[in-house]
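Trainee: Pasting a predicted model and its sequence here:
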Amino acid sequence: MSQSGPSSIEPTIVPRDQHIVSRSQISERALTVLYRLKNAGYGAYLVGGGVRDLSLGREPKDFDVATDATPDEVKALFRNCRLIGRRFRLAHVHWGPEIIEVATFRALAPSDDADEGERVLEDGMILRDNVYGTIEEDALRRDFTINALYYNIADFSVVDYTGGMADLKAGRLRLIGDPAVRYREDPVRMLRAVRFAAKLGFVIDPETALPIPRMADALDEIPPARLFDEVLKLFMAGQGVETFESLRQHGLFRYLFPATDTALDDDEHGQFVTFVARALESTDRRVNEERPVTPAFLFAALIWPAILAQLPKGRLSPDLDRELVEQAITEALERQLRQVAIPKRFAMPMREIWALQPRFDTRSESRAKRLFSHPRFRAAYDFLLLRGEAGLVDPELADWWRAFTTSSADAPPPTPARRRRRGGRRRKPPVADGPEG
């Protein structure tokens, strides 16, 4: 396939003995794709997060391939290949649950695109007609320098057009090109900057960070459904606390959770911030221990300050009218859904967790036992403990419930009733032989 395009940047070629990317760490299926493309005469490169993570000594989640072969040419090499996408076609090579994505090098958009008024906004992204290009153009189209590294299967070198290797060594996250232009193209890149910095423990380059506060309102253009997916990536990757702090620092959190952000700003004692931080710490711990995490609990915690802010004195007290609490819940959730869409399968459990909180204001064992049998009790109880840790509930009440739950969990299950044998005589009940008989 012939390529044409600018050739103004001389890449840095990092030879095999000067980097730590190894074929032994690459998926066998990805290697098959790379070698088959190479043997057919095409350029074949591992690219993006796979090269980044391997260069940092991390285990990649997936392996993406870039090539100068067109999608149709890729499909001709793999019977198990499917072409997807309408504007820009991608090849997906399937091996059971594993999919290797193969993308043809993309060309840069014309520099005068912004002046022609031909851009189309779709899912908050400025789109252009994509055409195939060179590896250099493909590199310059990518977002961050550390995601624009290419591992060449032909000689096992790493090809670097943007200074990504130096940024990896420096622990620096830097956008390719003018940050303001790149954020206008896709405002979600601001969230990605925070997410990658938290995930990798990197510092956002000052020039990359500078436009974020003044451009953060561009996130209002992003559809709520897409922001839901981004919130999951931000807070369910095991670095939720750092991500939360960075989002607040750069003025982004308010465009994801506006009512919560206002409540956090207005909270004089900092209890709301403590509550959110404790919830994120708990989520991070479960993620890092590879235990299941539900978005319902996470979103319930992130929105809770917005609910409390509507209540007298910003607290949930035993004498509050239940209808007032329900109204606060409804209004907070409706406002949140205008910003970030939350599927019903998560929104319903969230409402149950919130609605059960007033029922914990009791130390009656009979009432506690009824609440203990509720199918959403465990999540609501964990939520109560977080409230206690943040000082949003009487510590003695939280301790009472902790003791009650422990004793209830340790109690033996009730003895099942004996079944009558068919055709047999009714057995006499056993004779009581103790004080509990």
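Mentor: Yes, it's here. Residues are numbered from 1 along each chain as shown.

Trainee: C-alpha only now, for contacts and for neighbours.
Mentor: Will do.

Trainee: Can you report how many residues lie near G49?
Mentor: Neighbourhood size, G49 [other C-alpha atoms under 10 Å]: 18.

Trainee: who's in contact with it?
Mentor: Residues near G49 by C-alpha atoms under 8 Å, 6 or more residues apart in numbering: P60, D62, F63, D64, N147.

Trainee: Against A107, how distant is the closest residue to the last one other than its chain neighbours?
Mentor: Counting by C-alpha to C-alpha, 6 or more residues apart in numbering, G48 is the residue found nearest to N147 once chain neighbours are left out, at 4.4 Å. Here the distance between G48 and A107 works out to 17 Å (C-alpha to C-alpha, to the nearest Å).

Trainee: Got another one to weigh against that:
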Amino acid sequence: MLKKLFQSFRSPLRRFPRPRHTPEILSGRQHSLHSEDINRHAVSVVERLQQAGYEAYVVGGCVRDLLLHLSPKDYDVATSATPEQVRAEFRNARIIGRRFKLVHVHYGREIIEVATFRANHPETDDEDDASHLASRNESGRILRDNIYGTLEDDAQRRDFTINALYYDPTSERILDHTRGVHDIRNRLIRLIGDPEQRYLEDPVRMLRAVRFAAKLDFEIEKHSAEPIAELSDLLCDVPSARLFDEILKLFLGGKALRTFELLLEYDLFAPLFPASAEALEDNPEYAGTLIRNALANTDQRIAQGKPVTPAFLFAALLWPALPARVQEAQGRGLPPIPAMQEAAHELVWEQCQRTAIPKRFTMPMREIWDMQERLPRRQGRRADQLLDNPRFRAGYDFLLLRESAGEQTNGLGDWWTEYQEAGDSERRSMIRELSNRSDDSGAPRKRRRSGGRRKRGANEGAPASE
């Protein structure tokens, strides 16, 4: 079906040549950007390439962000020079990439990324110079993209209008082939070209549309938004390692909560987290509250400059799907902790088929979940042993997150909060109180052996929490 859909776009493009467009040129008086606003290394790269006879511009997200008075994360340069020609101009440069060749010009730890102008992708595989063809799979997704072209070609093949702005620091002009400045002023995310075709070429563009809309507080233009829900399943064909990287960009950019709402709105959450999406349908109040609270906390920590870990983020995103699996495992006779471990292993394995979460994150994720079964077990020396556990803090924070979503834990979060702040004598008193509570409730307790012979008493057995 996707192959037929892709083919339906191909023949019109072969029969009718794409019209040429004269760019809108904005002088320094027509926009707020100035050359001193641009990173000096990026300016240096542009000037050196221009002096060597090539076209060169600062391009993309950095231009967009500066027009919005935001601080760019990095700086990109687009040029008519090929990667080999760029490398010849800079000793501190190296070519990277296969699918999309780029040049990284190094200035200490800072990197200026330089890309050669690209052209639109050919519709047949019998063009000149097969080594520079853009190859596609049968659904239309681009697998390789090294077809060089003109500045206009480069503008037309970029994804969104707001990312297709070219700034010349020498003349302080902005070249706008796609009315990107207009869309910035109107706070719109608009795809360049036919939206369905562009999503078929690269389904990750649907996630990028959501990410930019959340990051910039823009709306996705209606024609660009319309096909997303119908094509969302295309994400299932995207390599799992690439989807993991995209998820980090979506949720660790400081706008995770807004991103989550947009993913739900456009049916993009289920292809990324199928088990969690199912849990959201089954129990929308609890699952939705827990995930939203976790994402709001993530946004707050990023705004405060505090560290965030993908392990805690993924633990929260996947947790709503876990309790039912733990319950099912316990129904088969497994004790609570082994049931948790088996269910966690199964859930993480399934998720990694969709998004390749590295082991350095899956291990602490599972330890955070495992801690949820251990935190209620506080008798004797266990409380102090849990406090010494390197995952205690993350497990405790996760417990509070569960409680914030309405989960009943019989005051466990308050108990651990008080225990951490208490002195030694107060802690011993809290542990005794727990034991007395178990005695009063008639719960069985385990008694110590006396000498070499075991004596049975009326209350002997497993501790209440076991």
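Mentor: Noted; the coordinates are in hand. Since we're looking at a predicted model, the values are computed, not measured.

Trainee: picking up where we left off before, the residue nearest to N147 of the first structure matches what in the second structure?
Mentor: Under the alignment (TM-score structural alignment), G48 of the first structure maps onto G60 of the second structure.

Trainee: And R226 of the first structure, by the same measure?
Mentor: The equivalent of R226 of the first structure in the second structure is R242 (alignment by TM-score structural alignment).

Trainee: who are the neighbours in contact with its match?
Mentor: R242 of the second structure sits next to T355 when contact means C-alpha under 8 Å, 6+ apart.

Trainee: hang on, the earlier thing: ranking the contacts of G49 of the first structure by neighbours, who comes first?
Mentor: Among those, the one with the most neighbours (other C-alpha under 10 Å) is N147, at 24 neighbours.

Trainee: can you tell me the helix or strand for the alignment partner in the first structure of R185 of the second structure?
Mentor: The equivalent of R185 of the second structure in the first structure is K169 (alignment by TM-score structural alignment). Assigned by DSSP states H and E, K169 of the first structure belongs to helix 164-170.

Trainee: before we move on, what about T362 of the second structure?
Mentor: Counting by DSSP H and E, the element that carries T362 of the second structure is helix 359-374.

Trainee: That helix aligns to what range in the first structure?
Mentor: The alignment places helix 359-374 of the second structure over residues 344-359 of the first structure (TM-score structural alignment).

Trainee: who's in contact with that stretch?
Mentor: Under the contact criterion C-alpha under 8 Å, 6+ apart, stretch 344-359 of the first structure has outside partners 295-297, 299-300, 304, 316-318, 326, 329, 371, 376-377, 379-380, 383-384.

Trainee: What are the buried residues along that stretch?
Mentor: Under the neighbour-count criterion of 16 or more other C-alpha atoms under 10 Å, stretch 344-359 of the first structure has F346, A347, P349, M350, R351, E352, I353, W354, L356, Q357, P358 buried.

Trainee: What's the average distance for the helix holding T362 of the second structure when superposed on the first structure?
Mentor: In this overlay with the first structure, the average offset of helix 359-374 of the second structure from its partner residues is 0.8 Å by mean C-alpha distance after the TM-score superposition for the first structure.

Trainee: Now do the helix or strand following that helix: distance to the chain's middle.
Mentor: Sequence-wise, the next helix or strand downstream of helix 359-374 of the second structure (DSSP H and E) is helix 382-388. Averaging C-alpha positions (C-alpha atoms, centre = their mean, to the nearest Å) puts helix 382-388 of the second structure 34 Å from its chain's average.

Trainee: Stretch 404-411 of the second structure now?
Mentor: Centroid separation for stretch 404-411 of the second structure versus its chain: 28 Å, with C-alpha atoms, centre = their mean.

Trainee: Which stretches in the stretch 151-300 of the second structure count as helices?
Mentor: Counting by DSSP state H, counting those that start in this stretch, the stretch 151-300 of the second structure has these helices, from start to end: 151-157, 180-185, 195-201, 204-216, 222-225, 228-231, 240-251, 256-265, 269-272, 274-282, 284-303.

Trainee: Next up, the contacts around the most centrally placed residue in the first structure.
Mentor: In the first structure, the centroid-proximal residue (C-alpha atoms, centre = their mean) is K233; its distance is 1.1 Å. K233 of the first structure makes contact with R195 under the criterion C-alpha under 8 Å, 6+ apart.

Trainee: can you count the residues close to the equivalent of T406 of the first structure over in the second structure?
Mentor: In the second structure, T406 of the first structure lines up with E421, judged by TM-score structural alignment. Residues near E421 of the second structure, counting by other C-alpha under 10 Å, number 10.

Trainee: ok, so what distance separates E421 of the second structure from R393 of the second structure?
Mentor: 13 Å.

Trainee: Outside of stretch 277-287 of the first structure itself, list whatever touches it.
Mentor: Residues outside stretch 277-287 of the first structure that contact it (C-alpha under 8 Å, 6+ apart) are 235-241, 292-293, 298, 301, 386, 389-390.

Trainee: Show me what I142 of the second structure aligns to in the first structure.
Mentor: Using TM-score structural alignment, the partner of I142 of the second structure in the first structure is I126.

Trainee: Report how many residues lie close to that match.
Mentor: By other C-alpha under 10 Å, the residues close to I126 of the first structure number 17.

Trainee: quick revisit: please list all residues in contact with the match of T406 of the first structure.
Mentor: The contact partners of E421 of the second structure, by C-alpha under 8 Å, 6+ apart, come to none.

Trainee: just F90 of the second structure next, same as before
Mentor: Taking C-alpha under 8 Å, 6+ apart, one finds V105 in contact with F90 of the second structure.

Trainee: which residue lines up with it in the first structure?
Mentor: When the first structure is aligned by TM-score structural alignment, the residue opposite F90 of the second structure is F78.

Trainee: and stretch 17-32 of the first structure, which stretch of the second structure?
Mentor: Alignment of stretch 17-32 of the first structure against the second structure: residues 29-44, by TM-score structural alignment.

Trainee: you'd agree the match of G48 of the first structure is up against N163?
Mentor: Yes - if you go by C-alpha atoms under 8 Å, G60 of the second structure and N163 touch, sitting 4.3 Å apart.
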